[in-house]
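Enquirer: missing the sequence, but the structure's below:
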């Protein structure tokens, strides 16, 4: 009888020791499922191999100014290409309202660009920034706009909200933005290189108050449309700017 009891206890102890392994496998499987579900929520906006889903704001040919190299889109226009004063801002074919945008960006020395949302494409608006608020993309060291205040530097909601930290990588290196715009919760944010640096309202009285204190105060259509296209800015200088790995999650 004693031997049977001891044997039973051994079985119980063995079973208890094995259970965490089973639980661990279940946790791993659940984590994999969650990752797959999260990935399926994202839509690729730029896969590095084509211009599908994008066009120039003015309707001109993208390849007059931009090129595809090593999985990235690069803006590198020469001075000669700008003789007529035209710019080559590129925008999405589709419009978005509430979203999370993931994008990598790189600037060369002296470069200036930006990522805009809520852009209304219309002949009466000559540039995307006429209607779309901008998250700044900039060389904080050598571009003169960086001297006009921290709300003009990389990661800023341009001319309105400054980043709380400067975590920009040196020119020529890739940075990563996660930009969230949610009109349902009235929250916008910028995460740069995995660090939350900028938060702001996106509509209502708080938004209007910010705009009223900015250079956009008298711009009739600025920031008025909650739904619009996403734009990548050509600021006008013949400097290398790059974007890659662009994807979006609609909220």
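Expert: Noted; the coordinates are in hand. Model, not experiment: these values are computed from the prediction.
Enquirer: all contacts plus neighbour counts: C-alpha atoms, from now on.
Expert: Noted.
Enquirer: Run a quick check on residue 179 versus residue 190, I expect a contact.
Expert: Yes - in this structure, residue 179 is within contact of residue 190 by Cα atoms under 8 Å, at 4.7 Å.
Enquirer: Now do the SS call for the closest residue to residue 164 other than its chain neighbours.
Expert: Leaving aside its sequence neighbours, residue 164 sits nearest to residue 197 (Cα to Cα, 6 or more residues apart in numbering; 5.0 Å). Classification of residue 197 by DSSP: H, G, I helix; E, B strand; the rest coil places it in strand.
Enquirer: can you give me the helices for the protein?
Expert: For the chain, applying DSSP state H gives helices covering 2-40, 204-212.
Enquirer: what's the most buried one of the ones you listed?
Expert: helix 204-212 (a mean of 14; mean count of other Cα atoms under 10 Å).
Enquirer: start to end distance for stretch 231-244?
Expert: Counting by Cα to Cα, to the nearest Å, you get 14 Å between the two ends of stretch 231-244.
Enquirer: now that stretch, how far from the centre of its chain.
Expert: Counting by Cα atoms, centre = their mean, to the nearest Å, stretch 231-244 is centred 14 Å from the centre of its parent chain.
Enquirer: Pull out the buried residues from it.
Expert: For stretch 231-244, burial by neighbour count (16 or more other Cα atoms under 10 Å) applies to 231-234, 236-244.
Enquirer: mind giving me CSV with those residues and columns for distance to residue 113?
Expert: CSV is the format used below for the buried residues of stretch 231-244 (distance: Cα to Cα, whole Å):
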residue, distance to residue 113
231, 10
232, 7
233, 5
234, 6
236, 9
237, 9
238, 11
239, 10
240, 10
241, 7
242, 10
243, 10
244, 14
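Enquirer: returning to that earlier point: quick one: closest of the helices of the chain to residue 115.
Expert: Nearest to residue 115 among these is helix 204-212; the distance by Cα to Cα comes to 17.6 Å.
Enquirer: Quick one: residues in contact with the closest one.
Expert: Here helix 204-212 makes contact (Cα atoms under 8 Å, 6 or more residues apart in numbering) with 160, 200-201, 217-218.
Enquirer: Farthest pair within these?
Expert: So, those by Cα to Cα: farthest apart are 200 and 218, at 20.3 Å.
Enquirer: Distance of the residue nearest to residue 164 relative to residue 44?
Expert: Counting by Cα to Cα - residue 197 and residue 44 are separated by 24 Å.
Enquirer: For these two, indicate the residue with more neighbours.
Expert: Neighbour count, other Cα atoms under 10 Å: between residue 197 and residue 44, residue 197 has more, with 18 against 13.
Enquirer: Please compare the first structure with the one that follows:
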């Protein structure tokens, strides 16, 4: 009986320790803080996409996008921009993609409010592999004079890798992301054959240099891979109370056209 009590006590302690480890704060990194680099001023008009690009948003409609339940995307299109509708939830592309080059522009409204993670929060999910916020997230946030954990600031692979530098323009100016995504591959037994890789530029400045991801984004706990194939690209409607952000000029170049699957 004494041995049983000792065993039960050990299990309780182990369970409590495991539960205590599963907190959002445990995967937040606060130092070192990426140095600030001032990029060139943003352009008021978007540049034309390459001739071989698939245009995902050209300022006119949401034909390439859907809500997470497969219905029409319910975000707002006006004046050449796509603005988040937080009540409508996330949207994702109707097509699925393997490895690709992606260009996306986003804008924090000049009247932005809040601080930390509650200031212009959104996300570019480079591969959406499930409902809600499941996938691999490149963070979107107002990181212009806004302190938060560094693997949660703009340009971070959320909860994994801080950006090399903070290349934010101030609110009201258009920001650019240029991303090269290499999707992960898996063996027949579900093991990781090759991890996902990300190279990313923020306002023309390198912020992620061919980093090997640890798995999809998790808000709580360490990431781990689940086998998947080509996937949609998702934009996040984050639930923070700050005014919604906008997007424009989104295009993609599949790097292996045979890996592109149309839904």
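Expert: It's in. In this text the structure is predicted, and so the values were computed from the model without any measurement.
Enquirer: one step back: for the residue nearest to residue 164 of structure 1, what is the corresponding residue in structure 2?
Expert: The equivalent of residue 197 of structure 1 in structure 2 is residue 207 (alignment by TM-score structural alignment).
Enquirer: ok, that match - contacts?
Expert: By Cα under 8 Å, 6+ apart, the contact set of residue 207 of structure 2 is 155, 163-166, 199-201.
Enquirer: repeat for residue 75 of structure 2
Expert: Applying Cα under 8 Å, 6+ apart to residue 75 of structure 2 gives the contacts 82-85, 88.
Enquirer: Are any of the residues you listed buried, and if so which?
Expert: Neighbour counting by 16+ other Cα under 10 Å classes 82-85 among those as buried.
Enquirer: Let's see which of these end up in strands.
Expert: By the criterion of DSSP state E, membership of these in strands covers 82-83.
Enquirer: before we move on, the earlier item: what's the farthest-apart pair in the contacts of residue 75 of structure 2?
Expert: 82 and 88 (13.3 Å).
Enquirer: Give me the nearest residue to the corresponding residue of structure 1 for residue 63 of structure 2, chain neighbours excluded.
Expert: Mapped onto structure 1 by TM-score structural alignment, residue 63 of structure 2 lines up with residue 52. Counting by Cα to Cα, 6+ apart, residue 52 of structure 1 lies nearest to residue 46, which is 7.5 Å off, once chain neighbours are set aside.
Enquirer: Correct me if wrong: that neighbour contacts residue 245.
Expert: Yes - Residue 46 of structure 1 is in contact with residue 245 according to Cα under 8 Å; the separation is 6.3 Å.
Enquirer: Just want to know which of those two has more residues nearby.
Expert: Using other Cα under 10 Å as the criterion, residue 46 of structure 1 and residue 245 rank with residue 46 on top: 22 against 17.
Enquirer: Report the separation between that one and residue 194 of structure 1.
Expert: 21 Å.
Enquirer: Residue 111 of structure 1 too?
Expert: On the measure of Cα to Cα, residue 111 of structure 1 and residue 194 of structure 1 end up 23 Å apart.
Enquirer: These two: which is more packed in?
Expert: Each of residue 111 of structure 1 and residue 194 has its neighbours counted (other Cα under 10 Å); residue 111 has more, 24 against 12.
Enquirer: Now rank the contacts of residue 207 of structure 2 by neighbours and give me the top one.
Expert: Within those, most neighbours by other Cα under 10 Å means residue 155, with 31 neighbours.
Enquirer: I'd like the distance from that one to residue 185 of structure 2, if you could.
Expert: 24 Å.
Enquirer: Also residue 141 of structure 2?
Expert: In terms of Cα to Cα, residue 141 of structure 2 sits 30 Å off from residue 185 of structure 2.
Enquirer: now residue 226 of structure 2
Expert: Residue 226 of structure 2 is 10 Å from residue 185 of structure 2, where distance means Cα to Cα.
Enquirer: out of these two, which sits in the busier spot?
Expert: residue 185 (16 against 13).
Enquirer: Surely the more buried one is in contact with residue 194?
Expert: Yes - assessed by Cα under 8 Å, residue 185 of structure 2 is found in contact with residue 194 at 5.2 Å.
Enquirer: List the residues that contact residue 55 of structure 2.
Expert: Per Cα under 8 Å, 6+ apart, neighbours of residue 55 of structure 2: 49, 249-252.
Enquirer: With residue 151 of structure 1 instead?
Expert: Counted by Cα under 8 Å, 6+ apart, residue 151 of structure 1 has contacts 157-163.
Enquirer: out of the residues you listed, who has the most neighbours?
Expert: residue 157 leads the contacts of residue 151 of structure 1 on contacts (other Cα under 10 Å) with 26 neighbours.
Enquirer: How about the contacts made by that residue?
Expert: By Cα under 8 Å, 6+ apart, the contact list for residue 157 of structure 1 reads 133-136, 151, 163, 198.
Enquirer: Quick check: the farthest pair among those residues?
Expert: Within those, 133 and 163 form the most distant pair, 15.3 Å apart (Cα to Cα).
Enquirer: so what's residue 119 of structure 1 up against?
Expert: Going by Cα under 8 Å, 6+ apart, the list of residues near residue 119 of structure 1 reads 128-129, 131-133, 225, 227-231.
Enquirer: Ok, residue 93 of structure 1 next?
Expert: Applying Cα under 8 Å, 6+ apart, the residues contacting residue 93 of structure 1 are 53-55, 229.
Enquirer: Then residue 21 of structure 1?
Expert: Shown in contact with residue 21 of structure 1 (Cα under 8 Å, 6+ apart): no residues.
Enquirer: Translate it into the numbering of structure 2.
Expert: Using TM-score structural alignment, residue 21 of structure 1 lines up with nothing in structure 2.
Enquirer: Mind jotting down where the strands sit in structure 1?
Expert: 43-46, 54-56, 66-69, 72-75, 90-92, 99-107, 112-119, 134-138, 175-182, 187-192, 195-200, 229-232, 241-250.
Enquirer: ok, and the closest non-adjacent residue to the aligned partner of residue 251 of structure 2 in structure 1?
Expert: Under the alignment (TM-score structural alignment), residue 251 of structure 2 pairs with residue 247 of structure 1. Residue nearest to residue 247 of structure 1 in three dimensions, not counting chain neighbours: residue 44, with 4.2 Å by Cα to Cα, 6+ apart.
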